[in-house]
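Q: missing the sequence, but the structure's below:
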């Protein structure tokens, strides 16, 4: 009796367990069906090459009105002919239930004939007690459109950069070239080197020497681009130079920034314009603005500027003595022999002054026949007096100008500067002028004496 009741109890427990198991399986199946029905990816099942199931996503992907338009048809009706052989080869290698192919791109044909790029994964599975292939299909249309747009943008960017007159170089964090445009190769003098040979090379291995703004060698590690790579800082308007293998020196105005400012490990792009001619032109303009066009000496503006700087110096005076030099009787040379000969005399006098003085001394022409000398460093009065005698002697040597032998003497006034000198540059100039006037022979003070000139045969 007990055994029978016990047996009944076991049967009921087994029956209850069977019912629970079936319910769990049905719930799992329902969840799976719900997942398949609502997934955004297309899913179809084909058995012996015939489609036996299509979810709503694949119906929409193939532009069908309902699953009935797809189910029952050969799978190959919806596959581009070029994609069929590799597809069949992939599923041929799936031999056991659960085996899956690698994600693979292929082309499908919609009901309206439009070609659709997709990525598929095939899985050998059990379908109603039979082996069948379940295919998960991901639409790549949007991705392909985005990739095509990116390729067009990159091509557009590459075309624009290649046509720029500015040089553009992209360098990775290790200092290796990632890209270089034709203008950069032209500026660097590396047009004959193929891009493939330049890409991956470090800047320091290029056949050129980098220079700083003062024309001193510039190690790549000190170039502003290196600072950008380390700090992420954007730098603009810096000047650097390159000495090319052909002997040319080019001056460049550059800027550098990270390609991706949000990525500290980003590569950097440097763009630079060739300003060699502009720099030379500017230097020429600066020279013309500060030098006498006839003699090449410093002009009045530069002389007074240098004198003002010396007087303002709180350290040891960089200028110790000022010499004011005037040519005796020069007006008569212009009046009797002409301005062309007078200009030649001034040019020769300027050359003699430059040769007689040190390179640190500044010689300038104030105008007419007046010259000013700023003697650099400390000078003893005895040395200054000896210099004045030597200058007078040098000036007294006859000058041969266009067949005329001309003797020119010079009057030289001297004024010394002292530490903390309260005078203005104009006051110093005035004092030196007075000293020169006192040193001038009385016969020349009105500038009317005729020049001592003979015709040289």
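A: Received it, and whenever you're ready, just let me know what you need. Note that the coordinates shown come from a computational prediction; the quantities given were computed from them, not determined experimentally.
Q: when you work out contacts or count neighbours from here on, use the C-alpha atoms and nothing else.
A: Fine.
Q: ranges for the strands of the stretch 351-457 of the chain?
A: Taking DSSP state E, counting those that start in this stretch as the criterion, the stretch 351-457 of the chain contains strands spanning 362-367, 370-376, 399-401, 404-407, 410-416, 452-455.
Q: distance to residue 72 and mean neighbour count for these - can I get that in CSV?
A: Shown next, in CSV, are the strands of the stretch 351-457 of the chain (distance: least, CA to CA, whole Å; neighbours: other CA atoms under 10 Å):
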stretch, distance to residue 72, mean neighbour count
strand 362-367, 103, 22
strand 370-376, 105, 22
strand 399-401, 114, 18
strand 404-407, 119, 18
strand 410-416, 114, 22
strand 452-455, 123, 14
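Q: second one coming, line it up with the first:
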């Protein structure tokens, strides 16, 4: 018993947590850690101090409600001894079985009229000890025996000596009562009462410290007391405050971003969304947390404007594989009818967690995409007529020549307006521009949607006919185009008649010519098709200053 008590005393004295024992709210024991926590010079400064001295008002109320600072414990072993009396157990008719006395026991029942109870000094360390399926025996003289039977779950023992430790006495529904009417020893009536609360201690210098206090009823020198273990929560509170600051900082920053941020769990539900994302989705006043993207009335589109299922969205791929995907473009058709284009990235919120949600961030690039498309359009289209320009037509022709198996382009038509220079010289360039715009519209109406028509400069147009075309079909098409352009044009009060010369150059499978060579051959064919009065050039059909020579 002595060795066990000494080991426990060593643990208590060197524990990083504070520990006190109080009787009726007065401290009778404190370990060094408690003295350090309260800022006292030593444990001696704490002995005899009221516990309430070290509690703020709110904490005192909390402890009163929980019983941590009660004047009398809810469960305790009370020993009432008077001179000239003997304490005997009432458990059996013949209390003659003595309980084993420990060598260092400090609480001994009086057995003769001349004996009196002895109490231990204040410098002992507390201990709550329970052993299952055992009996709690109080130390007694050979003439007396006091025995308390414990429950199968717990069997506390009270044993206090000047050099040992008090043990918690909390046996359920059992009692020890003196056989004589003058003395009584009553066992606890509530099993294993343990009370826990978070309170604020007042230190010796007036500062405060948050702690968690755990109290258990015990016996101290044969009297009822409370043993309280105190854990300093300062570091925990500091970490919690730091975490709250970090979360607040994150929330503030994310809520101020112009970039949308959405966290989506593995079931496709929205866990969090910032205001920018809600605005982009067209639902700034809704709270979509807990809902799926599909339930928001949004239709997803891929970069080409085709319907995109949520299962094929990059966020779904991130959730499935853990892969981080950056700078993908997708569209949404909102419930208000607007189509917005977004550039997004997705990654796992917690990469080390196999059940992690995904965070998707995206910018609204609708205006940028429209501007870029406008720039691309301007770079590849004629600003006056809106037709493909020279560079785009030649690029399409080069692509067609590079395919040997199938011929996406079968025939090239070179169209030149006869006498257009005279219109510019006599009526002015403004009317000449109007004539070119009307001619472009008539060409588009006379061709199929899959055919390509472009303006390659001045009054010259190039047509790429797709698919196979028979000579008869080709002749009918040329006649129809010439007839359409020959219809009178009314421009600013002037009635203008325009005729066109059309040169035809077929493409053969595996054609080895360059786009410029095909363009030159079509130009020569067009020149030969001109009426004699509109020709310029030598007898071989070459025009002066031709820009299409191969």
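A: It's in. Only a predicted model underlies this, so the values are computations on that prediction, with no experimental measurement involved.
Q: quick revisit: would you turn the strands of the stretch 351-457 of structure 1 into TSV with distance to residue 329 of structure 1?
A: Below are the strands of the stretch 351-457 of structure 1 laid out as TSV (distance: least, CA to CA, whole Å):
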stretch	distance to residue 329 of structure 1
strand 362-367	15
strand 370-376	12
strand 399-401	14
strand 404-407	10
strand 410-416	9
strand 452-455	9
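Q: what range in structure 1 matches stretch 257-271 of structure 2?
A: Using TM-score structural alignment, stretch 257-271 of structure 2 corresponds to residues 164-178 of structure 1.
Q: okay, buried residues for that stretch please.
A: By neighbour count on 16 or more other CA atoms under 10 Å, the buried set for stretch 164-178 of structure 1 is 165-173, 175-178.
Q: could you do stretch 213-222 of structure 1 as well?
A: Residues of stretch 213-222 of structure 1 classed as buried under the neighbour-count rule (16+ other CA under 10 Å) are 218, 220.
Q: which elements pack onto the longest helix along structure 1?
A: Within structure 1, and with DSSP state H defining each element, the longest helix by residue count is helix 2-38. Under the contact criterion of 3 or more CA pairs under 8 Å, 6 or more residues apart in numbering; DSSP states H and E, helix 2-38 of structure 1 touches helix 56-61.
Q: hang on, residue 249 of structure 2 in a helix?
A: Yes: checked against DSSP: H, G, I helix; E, B strand; the rest coil, residue 249 of structure 2 lies within a helix.
Q: neighbours of it, how many?
A: Residues within reach of residue 249 of structure 2, counting by other CA atoms under 10 Å, total 12.
Q: picking up where we left off before, in strands only, show me the buried residues of stretch 164-178 of structure 1.
A: Using DSSP state E, 167-171, 177-178 are the members of those that sit in strands.
Q: and which of the residues you listed is nearest to residue 269 of structure 1?
A: Of all these, residue 269 of structure 1 sits closest to residue 170, with 4.3 Å by CA to CA.
Q: name all residues that make contact with the closest one.
A: Residues near residue 170 of structure 1 by CA atoms under 8 Å, 6 or more residues apart in numbering: 177-180, 267-270.
Q: apart from its neighbours in sequence, what residue is nearest it?
A: In space, not counting the residues next to it along the chain, residue 170 of structure 1 is nearest to residue 269; the distance is 4.3 Å by CA to CA, 6 or more residues apart in numbering.
Q: also residue 344 of structure 2?
A: Leaving out its chain neighbours, residue 344 of structure 2 is closest to residue 362 (CA to CA, 6+ apart), at 4.0 Å.
Q: also residue 397 of structure 2?
A: Nearest in space to residue 397 of structure 2, with sequence neighbours left out and distances taken as CA to CA, 6+ apart, is residue 515 at 6.0 Å.
Q: please apply the same query to residue 125 of structure 1.
A: Nearest residue to residue 125 of structure 1, sequence neighbours excluded (CA to CA, 6+ apart): residue 97, at 5.0 Å.
Q: number of nearby residues for the residue mapped onto residue 196 of structure 2 from structure 1?
A: By TM-score structural alignment, residue 196 of structure 2 lines up with residue 103 in structure 1. Residue 103 of structure 1: 14 surrounding residues under other CA under 10 Å.
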